[in-house]
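Engineer: 3D, please:
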Amino acid sequence: MKTPNYQLYLVTDEKLDEQRLCHVIEQSVCGGVSIIQLREKHQNTRQFIRKASAVKDLLKSMEIPLIINDRIDVALAVNADGVHLGQSDMPVDIARKILGPDKIIGLSVESHEQLIFANHLDIDYIGLSAIYNTATKTDIRFEWKQEGLEWAIQHTQHPIVAIGGINQETLPAIAKIGVDGVAIVSAICQSENPKKAASELLAAFHSSQYVPA
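Structural biologist: As a prediction, this is how the structure comes out:
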């Protein structure tokens, strides 16, 4: 697989039913979303696989990677493009053995120590969480904010996708720092016009993006 484009990374809202979920994904991809993470914390395995299969079929012709949150079994069942793991999920080395060298593995990083340790792991990107406190994730122990993101960029060997409290207002300052991508949930999933929301977010990312001298 070619190197993923992480710039506008959509993490889905599990409150969406399958029909609405597919609508939001299709429209957001038309607006510029470049990678999708299907996040279903409270669905049983069969329900998760059903949703994942529907999303995989939708994205097949769009050439947009599908990442499954946490569940390696679901990723294998639908032949997803990769998984995103949390710090309490399956260890990265075991996940890589199961998935093979060609699948994408992302890892949530929630502290300075975790980021330094991740430099030694066979992952494709880190999800730096949380940049700002957010209602979507209620177990946040640490806010990176802009200063922490700057530190992370200087100390990681992996692409960084920033997540947490990122919207039209907060995105420009994040993009200026030089992050590889931003993960969006509510600003797209709860929008009445996901295509427009994605397009405006991507435009804000591009107009603010750090350009090395």
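
Engineer: switch to C-alpha atoms for all contacts and neighbour counts from now on
Structural biologist: Fine.

Engineer: can you tell me the closest non-neighbouring residue to Thr45?
Structural biologist: Residue nearest to Thr45 in three dimensions, not counting chain neighbours: Val74, with 7.4 Å by CA to CA, 6 or more residues apart in numbering.

Engineer: and that neighbour, how far from His112?
Structural biologist: 30 Å (CA to CA, to the nearest Å).

Engineer: what segments of this protein are helices?
Structural biologist: Remark: helices assigned in the chain by DSSP state H are 18-30, 45-60, 72-78, 92-99, 112-118, 145-155, 171-177, 186-189, 194-208.

Engineer: closest to Leu85 out of those helices?
Structural biologist: With CA to CA, the closest approach to Leu85 among the helices of the chain belongs to helix 92-99: 7.9 Å.

Engineer: one more, for comparison:
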Amino acid sequence: MTKFQRNEIEELLQLYFIMGSTNCKKDPEYVLQQAIEGGITLFQFREKGPGALEGREKARLAQKLFRVCKDAGIPFIVNDDVGLAVELDADGIHVGQEDLAANFVRERAGDKILGVSAHTIEEANKAIRDGADYLGLGPIYPTISKDDARAVSGLAIIDNFRKNGITIPIVGIGGITAANARDVIQAGANGVSLISAIAAADDVKKASSELKRAVM
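Structural biologist: As a prediction, the model looks like this:
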């Protein structure tokens, strides 16, 4: 398992920012710095979608953003790229159901934080058996940030997981804003994860601060 304690992970998930170059209106480094100043607690590098960087260009951007996080003491998670996570010595990796198997990732990633997206109780239990440290549930609300997003699950999925004995940390994702973030926490999640609500904001620092207040 990870070197992070469960209560540490619960706190880290509070305001979880996910971003790649395709999500930003401005320079990704600047956006990340502003988000950190606004109060994000965890960052995931997710370089996917039309126009996404690949190969060494992707790795170079990851290195830049990793340095920004390291300087600020914000843990850095890599989406679905174990090789890059190991190369950077990132703090963790997150995989979806269509990505690499969680047990393989745990084996490769050692004691890094392992997050797994889950949509059913069965997927959640398998992820836990495979060594997941937290689960990503969603999309809670309609979202435009992911072109591969599934049907909206609503807040009920969080409540359902908790009622079915899923006790590990949970973060909600999908269409979350400052106006509805508190509802996600009250449904049983430990935090909220966001892409466009921060990355596409005109004032990234202000947007992050408002979200932070909403989940406190």
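
Engineer: okay if I get the helices of structure 1 as JSON lines plus distance to Asn133 of structure 1?
Structural biologist: Below are those laid out as JSON lines (distance: least, CA to CA, whole Å):
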{"stretch": "helix 18-30", "distance to Asn133 of structure 1": "24"}
{"stretch": "helix 45-60", "distance to Asn133 of structure 1": "27"}
{"stretch": "helix 72-78", "distance to Asn133 of structure 1": "27"}
{"stretch": "helix 92-99", "distance to Asn133 of structure 1": "26"}
{"stretch": "helix 112-118", "distance to Asn133 of structure 1": "17"}
{"stretch": "helix 145-155", "distance to Asn133 of structure 1": "9"}
{"stretch": "helix 171-177", "distance to Asn133 of structure 1": "14"}
{"stretch": "helix 186-189", "distance to Asn133 of structure 1": "13"}
{"stretch": "helix 194-208", "distance to Asn133 of structure 1": "19"}
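
Engineer: check these for me and report the most buried one.
Structural biologist: Of all the helices of structure 1, helix 186-189 has the most neighbours on average by mean count of other CA atoms under 10 Å, namely a mean of 22.

Engineer: burial of the residue opposite Gly165 of structure 1 in structure 2 once aligned, as a residue count?
Structural biologist: For Gly165 of structure 1, the aligned position in structure 2 is occupied by Gly175, per TM-score structural alignment. Neighbours of Gly175 of structure 2 under the rule other CA atoms under 10 Å: 21.

Engineer: returning to that earlier point: thought the residue nearest to Thr45 of structure 1 was touching Gln47?
Structural biologist: No: counting by CA atoms under 8 Å, Val74 of structure 1 does not reach Gln47; the two are 10.1 Å apart.

Engineer: just tell me what Glu87 of structure 2 corresponds to in structure 1.
Structural biologist: Using TM-score structural alignment, Glu87 of structure 2 pairs with Ala77 in structure 1.

Engineer: list the contacts for Gly136 of structure 2?
Structural biologist: 115-118, 170-173 (CA atoms under 8 Å, 6 or more residues apart in numbering).

Engineer: quick one: closest of the helices of structure 1 to Ile131 of structure 1.
Structural biologist: Within the helices of structure 1, the stretch nearest Ile131 of structure 1 is helix 145-155; the backing value is 4.8 Å (CA to CA).

Engineer: what does that closest one contact?
Structural biologist: 112, 115-116, 128, 130-132, 160, 173-174, 177-179.

Engineer: do that again at 10 Å, thanks
Structural biologist: 109, 111-112, 115-116, 119, 128-133, 143-144, 158-160, 162, 164-165, 173-174, 176-180 (CA atoms under 10 Å, 6 or more residues apart in numbering).

Engineer: hmm, back to that, closest one of the contacts of Gly136 of structure 2 to Arg6 of structure 2?
Structural biologist: Among the contacts of Gly136 of structure 2, Ile170 lies closest to Arg6 of structure 2 (CA to CA), at 11.1 Å.
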